[in-house]
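Peer 1: Structure of the sequence below:
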Amino acid sequence: MARKGILTSALTPPTPTDNTSSEKPRLMPRGAVGALQSTLTKLQENAVQDIDVSLIDNAGVEDRLGIDDAAQTQLIESIKEYGQQVPVLLRPHPTAQGRYEIVYGRRRLMALRALGLPVKAMVRHLDDQALVMAQGQENNARQDLSFIEKASFAAQLQAAGYDRQTIAAALSVDMPMISRFLKVGTAFSIDFLRQIGSAPSIGRDRWLRLADLLKSLPDKPERLARLFLKDSFAALPSDERFEMVLAAMEAETSEDAPSSDAKPKADAIAKPQKRQLTGRDGKPLADLKSTPRGVTLTIPSSSSDGFDTWFATHAEELLQDLHGRWKKQATED
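Peer 2: Now for the predicted structure:
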């Protein structure tokens, strides 16, 4: 109330009196009024508000290539039990009065919509450039965005007219890294990338390989279209969808360049082999995936009781021991 009084007195003209003194009324300097208004605005922007989820629209650039259903279910259960712990960031809708646009926190917003709960949010007045900068900085702080999601984010910003310096600032990376992101991100349409998803284990070189194959076979999309429409394809994890698309394109290439030792088409698109490893008590310990390119061992943190952390600490000596045993056995054989 004290602040309101100060502001009101500073902005209200003085009331005329019978006093004939030549002394002019003393008003608060404009700089002080501006500073006070700025402080009030900042306090309001940092305040957390409960806002009806039906009043919130999407905005900015698409940063996630699909949502992990299991992870989203886990988030819903967490919010259901403990409530929303971290607020999302909104801005007032630029054209629809009384509505808002999401800047970041889309997964939390989806979870709250599913639960029928209002969202706890901070509301800030951001122009379009400030919006993508805030979204990019939030993305950079998250560890779960894959290479292709960051590359696609950079490509969408470039398509929207932002220069490379702005894109680099939004993602907090240097210019050479932006060039790498854009080389991959601009090679694929957003619709194509949505079909594959985030592919968290697939890096830049593999995406470049796929981009080169698509360039060399621009007139043969039928096979991929058939692949995308299969329920069995959509049900696969994102990494495996990438592997299947890459194998399909490599098979098309081998068909265009016949060779006496070319592999059969069925072998070229074979699914990666997966099996579960168990402990002596029969309980699951890890998942092992074998592909033509290598072997991946995954120890789930959620059920390992700390074994994943211990394994990561001792991985080098364990691998050296296993490699030594393999080498000895190979020599004896």
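
Peer 1: From here on, just use CA atoms for contacts and neighbour counts.
Peer 2: Noted.

Peer 1: next structured bit after the longest strand seen in the chain?
Peer 2: For the chain, the strand with the greatest residue count under DSSP state E is strand 284-291. Counting by DSSP states H and E, the element after strand 284-291 in chain order, helix or strand, is strand 294-298.

Peer 1: what's next to that next one, contact-wise?
Peer 2: By C-alpha atoms under 8 Å, 6 or more residues apart in numbering, the residues outside strand 294-298 that reach it are 286-290.

Peer 1: Please name every helix or strand in contact with the longest strand of the chain.
Peer 2: Applying 3 or more C-alpha pairs under 8 Å, 6 or more residues apart in numbering; DSSP states H and E, we find strand 284-291 packed against strand 273-278, strand 294-298.

Peer 1: Next, the second sequence, to be compared with the first:
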Amino acid sequence: MARKNILKGLMEAPKTDNNPPARVDAAKPRYTTGAIGAVSQSIADLKRRSVIEVDPRLIDTAGLHDRLDTDTDLAALVDSIREYGQQVPVLLRPNPNDAERYQVVYGRRRVAALKQLSQPVKALVRVLDDRELVIAQGQENSARKDLTFIEKANFARQMRDGGYERKVICAALHMDKTLISRMLSVADRTPLPLIEAIGSAPGIGRDRWLALADLLEKSDRDGVALAVGETSDKRFEAVMRGLSKPRAKQSPQVETLRNEKGTAIATAKRGNDKMVLTINSKNAQGFDDWLVTHLAEIHRNWKDSTGG
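Peer 2: Below is the predicted model:
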């Protein structure tokens, strides 16, 4: 009986009149030394391998944003869990800012679906710091076949921007430095609003995204405006087609320049990349020769006045 009471004490938080029962973190033993500490550690190890049920209202987000189409097929997932139940547990950690709450490491869509169904979330709980959290999240992502190239590239960019070293990014995504560098090259040269407008693009691989990044460097067009289509892949193709088309030449704009009496002395024709100034020598009365002689001086004075 005494041994049973000891084990019961290890599993429950102490109660007082003033303090309600506190949540015992699934991965934290209450005792760490001596015989009781050894038993407590063993119980904690068992808990780390056990699945618990958590109210989805107690689960907060954490880590990096991995999916681009967070709402895509969520309704289908809700229907699947409603019919077959939650088959795979999510991974949570105790919320470091609130002892009564958790943060999701991976399994966000399952948590969202179960919240819609008002069903408890089957979860494993680990005590992880922020670095361990993103590594665990990245390793889970790299093992998922449905996470696309651009989603992994965007995840790598977030890790890099968050201050994580390249070797940590490699470890999180199970990739070598060369592949990570190519991913970051795409993510850095493709504006995030355009990535979000296109979406996950499950049918588009690394080479196509690299080609798009090359096109973006040569173009001044708004890729987001081109991202039109029913599916993410079609939006990608629409952007590629739009950026590949040569820009239509603008009709030249012609402006007539007149003197104080209203007499036309010159015309200025503006095109895509040049302006042609044509002076009527008869009406200019020598201004054409003067302009040629002083053009360098005029340009120098203009640069001085503009600070160029």
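
Peer 1: TSV for the helices and strands packed on strand 284-291 of the first structure, including distance to residue 132 of the first structure and mean neighbour count?
Peer 2: Formatted as TSV, these follow (distance: least, C-alpha to C-alpha, whole Å; neighbours: other C-alpha atoms under 10 Å):
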stretch	distance to residue 132 of the first structure	mean neighbour count
strand 273-278	39	12
strand 294-298	34	11
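
Peer 1: Mind checking the ones you listed for the one nearest to residue 155 of the first structure?
Peer 2: For residue 155 of the first structure, the closest of these is strand 294-298, at 29.7 Å, according to C-alpha to C-alpha.

Peer 1: that older thread, could you dump the helices and strands packed on strand 284-291 of the first structure into a markdown table and include distance to residue 193 of the first structure?
Peer 2: Listed next are those as a markdown table, based on distance: least, C-alpha to C-alpha, whole Å:
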| stretch | distance to residue 193 of the first structure |
| --- | --- |
| strand 273-278 | 24 |
| strand 294-298 | 23 |
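
Peer 1: Which among those strands is found nearest to residue 184 of the first structure?
Peer 2: Ranking those by proximity to residue 184 of the first structure (C-alpha to C-alpha) places strand 294-298 first, at 23.0 Å.

Peer 1: just to revisit the earlier point, okay if I get the contacts of strand 294-298 of the first structure as a markdown table plus neighbour count?
Peer 2: Formatted as a markdown table, the contacts of strand 294-298 of the first structure follow (neighbours: other C-alpha atoms under 10 Å):
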| residue | neighbour count |
| --- | --- |
| 286 | 18 |
| 287 | 15 |
| 288 | 14 |
| 289 | 14 |
| 290 | 14 |
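
Peer 1: Grab the longest helix from the first structure for me.
Peer 2: helix 307-332 (DSSP state H).

Peer 1: Could you check how far it is from the centre of its chain?
Peer 2: Offset of helix 307-332 of the first structure from its chain centre (C-alpha atoms, centre = their mean, to the nearest Å): 34 Å.

Peer 1: What residues of that helix count as buried?
Peer 2: With burial defined by 16 or more other C-alpha atoms under 10 Å, the residues of helix 307-332 of the first structure counted as buried are residue 308.

Peer 1: do the same with stretch 33-45 of the first structure
Peer 2: For stretch 33-45 of the first structure, by 16+ other C-alpha under 10 Å, it's 36, 45.

Peer 1: Need the contact partners of that stretch.
Peer 2: 7, 10, 122-124.

Peer 1: what do you get if the cut-off is 10 Å, keeping everything else the same?
Peer 2: By C-alpha atoms under 10 Å, 6 or more residues apart in numbering, the list of residues contacting stretch 33-45 of the first structure from outside reads 3-4, 6-7, 10-11, 30-32, 47, 89-91, 121-125.
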